[in-house]
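Asks: Give me the fold of what follows.
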Amino acid sequence: METIFTTENLYNLLSGRIPSAFNRALLNQFKANGINLTKEQWSILAVLWKKDGCSQQVLADETYRDKPSITRLIDHLEKEGLAERRPDKKDRRLNLIFLTEQGRSLEEGAMKVVDQTVNSAVRDIDPEVIQLVRDTFIRIYNNLETKK
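Replies: Modelled structure (predicted):
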């Protein structure tokens, strides 16, 4: 395949250089705004803000994490008083994860910071270019997922 990118440049792009920079910026903005969350905690809370009372498996699927990672993150969210496990009334083998009032109260501030960080990251980039990049990354993701 002929490309204007070197293999090293493509690897850096695909392996997380941009996500790492974004995550670092997001963490810095959380701290600057007095929001005591990690990017990982925020990713779990963001799912719960949309689907409160979901299973750990849903959280794992939605955040692309394995079950042990989700378990540790939920343990920490419980310790911080942001979420709680409750037995599923239909299947007592399952725990459902619910936000606490404190966890719910973080949504507006955290999402405002996320929106500001995203807007800062894409400033001065034409929306059509952003759409092209989005579509390209979706195709790359789908190419990798179909190889499994």
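Asks: drop to CA atoms for contacts and neighbour counts, all remaining ones
Replies: Noted.
Asks: Tell me which helix or strand Leu96 sits in.
Replies: Assigned by DSSP states H and E, Leu96 belongs to strand 95-99.
Asks: packing partners for that strand?
Replies: helix 39-50, strand 54-55, helix 56-63, strand 83-87 (3 or more C-alpha pairs under 8 Å, 6 or more residues apart in numbering; DSSP states H and E).
Asks: I'd like the structure of this one too, to check against the first:
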Amino acid sequence: MGPEKAGVRKRSSKGAQRRPPVAKPPRSAPRAAAAAKPVRPKLLASDDLSHSLGYRIRRAQLWVFKDVSRRLAAFDISAAQFSVLSVIEANPGVNQLAIAQSLSIERAGLGRLVDHLERRGLVQRSASAINRRYYVLYLTQAGAALLDRLRPAIAESEKTLAAKIGPRAFKELQRALSVFLEDV
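Replies: From the prediction side, this is the model:
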């Protein structure tokens, strides 16, 4: 098979002139459709999904997660990092495996998360005196101070949710969902 058939063209050096590149419009050029105010797309769901309790719980979880994430962003911390800091504060000297199991986080993901918290000076990690295969974790003073500053943001998120669904429904929801606290 010759080079032409393989999709490769031979260059001819005799009298070949290069064409100037074609100018493309800049990406920031306004488009006619962009002039209109963006419309939020309507939620697409089937009757099966919208009537499913699991789907409704997932939608609620997404709403809560978005609200919490927005509030914690001011502190440059994620909801998962907040959870890890809270578990470490309540269980000083806890090992990473226990945290991973408690929060249903993969061990590798938790390791990266703890690395980040340690680099920020929020968590101290040291080898366990009982089992050298494990690391145990403690909050630093900076970690405890940050956690104290994060709690009001979490409380505000809870207040917003209570206002959205009503205080009575909020208490009932907390009670109903508490049966899952022990399931891992």
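Asks: What is the resulting TM-score of the chain superposition?
Replies: The TM-score (TM-score structural alignment, normalised by the length of the first structure) is 0.78; 135 aligned residues with a C-alpha RMSD of 2.3 Å.
Asks: on that earlier part again, TSV for the helices and strands packed on strand 95-99 of the first structure, including distance to Ile70 of the first structure?
Replies: Output for these, formatted as TSV (distance: least, C-alpha to C-alpha, whole Å):
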stretch	distance to Ile70 of the first structure
helix 39-50	8
strand 54-55	10
helix 56-63	6
strand 83-87	12
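Asks: buried ones in stretch 86-97 of the second structure?
Replies: Ser86, Val87, Ile88, Glu89, Gly93, Val94, Asn95, Gln96, Leu97 (16 or more other C-alpha atoms under 10 Å).
Asks: From the chain's centroid, how far away is that stretch?
Replies: Counting by C-alpha atoms, centre = their mean, to the nearest Å, stretch 86-97 of the second structure is centred 21 Å from the centre of its parent chain.
Asks: Straight-line length of it, end to end?
Replies: 15 Å (C-alpha to C-alpha, to the nearest Å).
Asks: Quick one: distance of the longest helix that the first structure contains to the chain centre.
Replies: Across the first structure, the longest stretch assigned as helix under DSSP state H is helix 127-146. On the basis of C-alpha atoms, centre = their mean, helix 127-146 of the first structure is displaced by 17 Å from the centre of the chain it belongs to.
Asks: contact partners of it?
Replies: Val122 (C-alpha atoms under 8 Å, 6 or more residues apart in numbering).
Asks: quick one, what contacts Glu62 of the first structure?
Replies: Val47.
Asks: Surely Tyr135 of the second structure touches Gln96?
Replies: Yes: counting by C-alpha atoms under 8 Å, Gln96 is a contact partner of Tyr135 of the second structure at 6.3 Å.
Asks: Which residue of the first structure sits opposite Val87 of the second structure in the alignment?
Replies: Matched by TM-score structural alignment, Val87 of the second structure corresponds to Val47 in the first structure.
Asks: In contact with that match, which residues?
Replies: If you count contacts by C-alpha under 8 Å, 6+ apart, then Val47 of the first structure has Leu59, Glu62 around it.
Asks: distance of it from Asp91 of the first structure?
Replies: Using C-alpha to C-alpha, one obtains 21 Å as the distance from Val47 of the first structure to Asp91 of the first structure.
Asks: on that earlier part again, could you report the distance from the match of Val87 of the second structure to Ile140 of the first structure?
Replies: 24 Å.
Asks: The longest helix along the second structure against the first structure, how far on average?
Replies: In terms of residue count, the longest helix belonging to the second structure (DSSP H) is helix 141-165. Taken over the aligned residues, the distance from helix 141-165 of the second structure to the first structure averages 1.3 Å (mean C-alpha distance after the TM-score superposition for the first structure).
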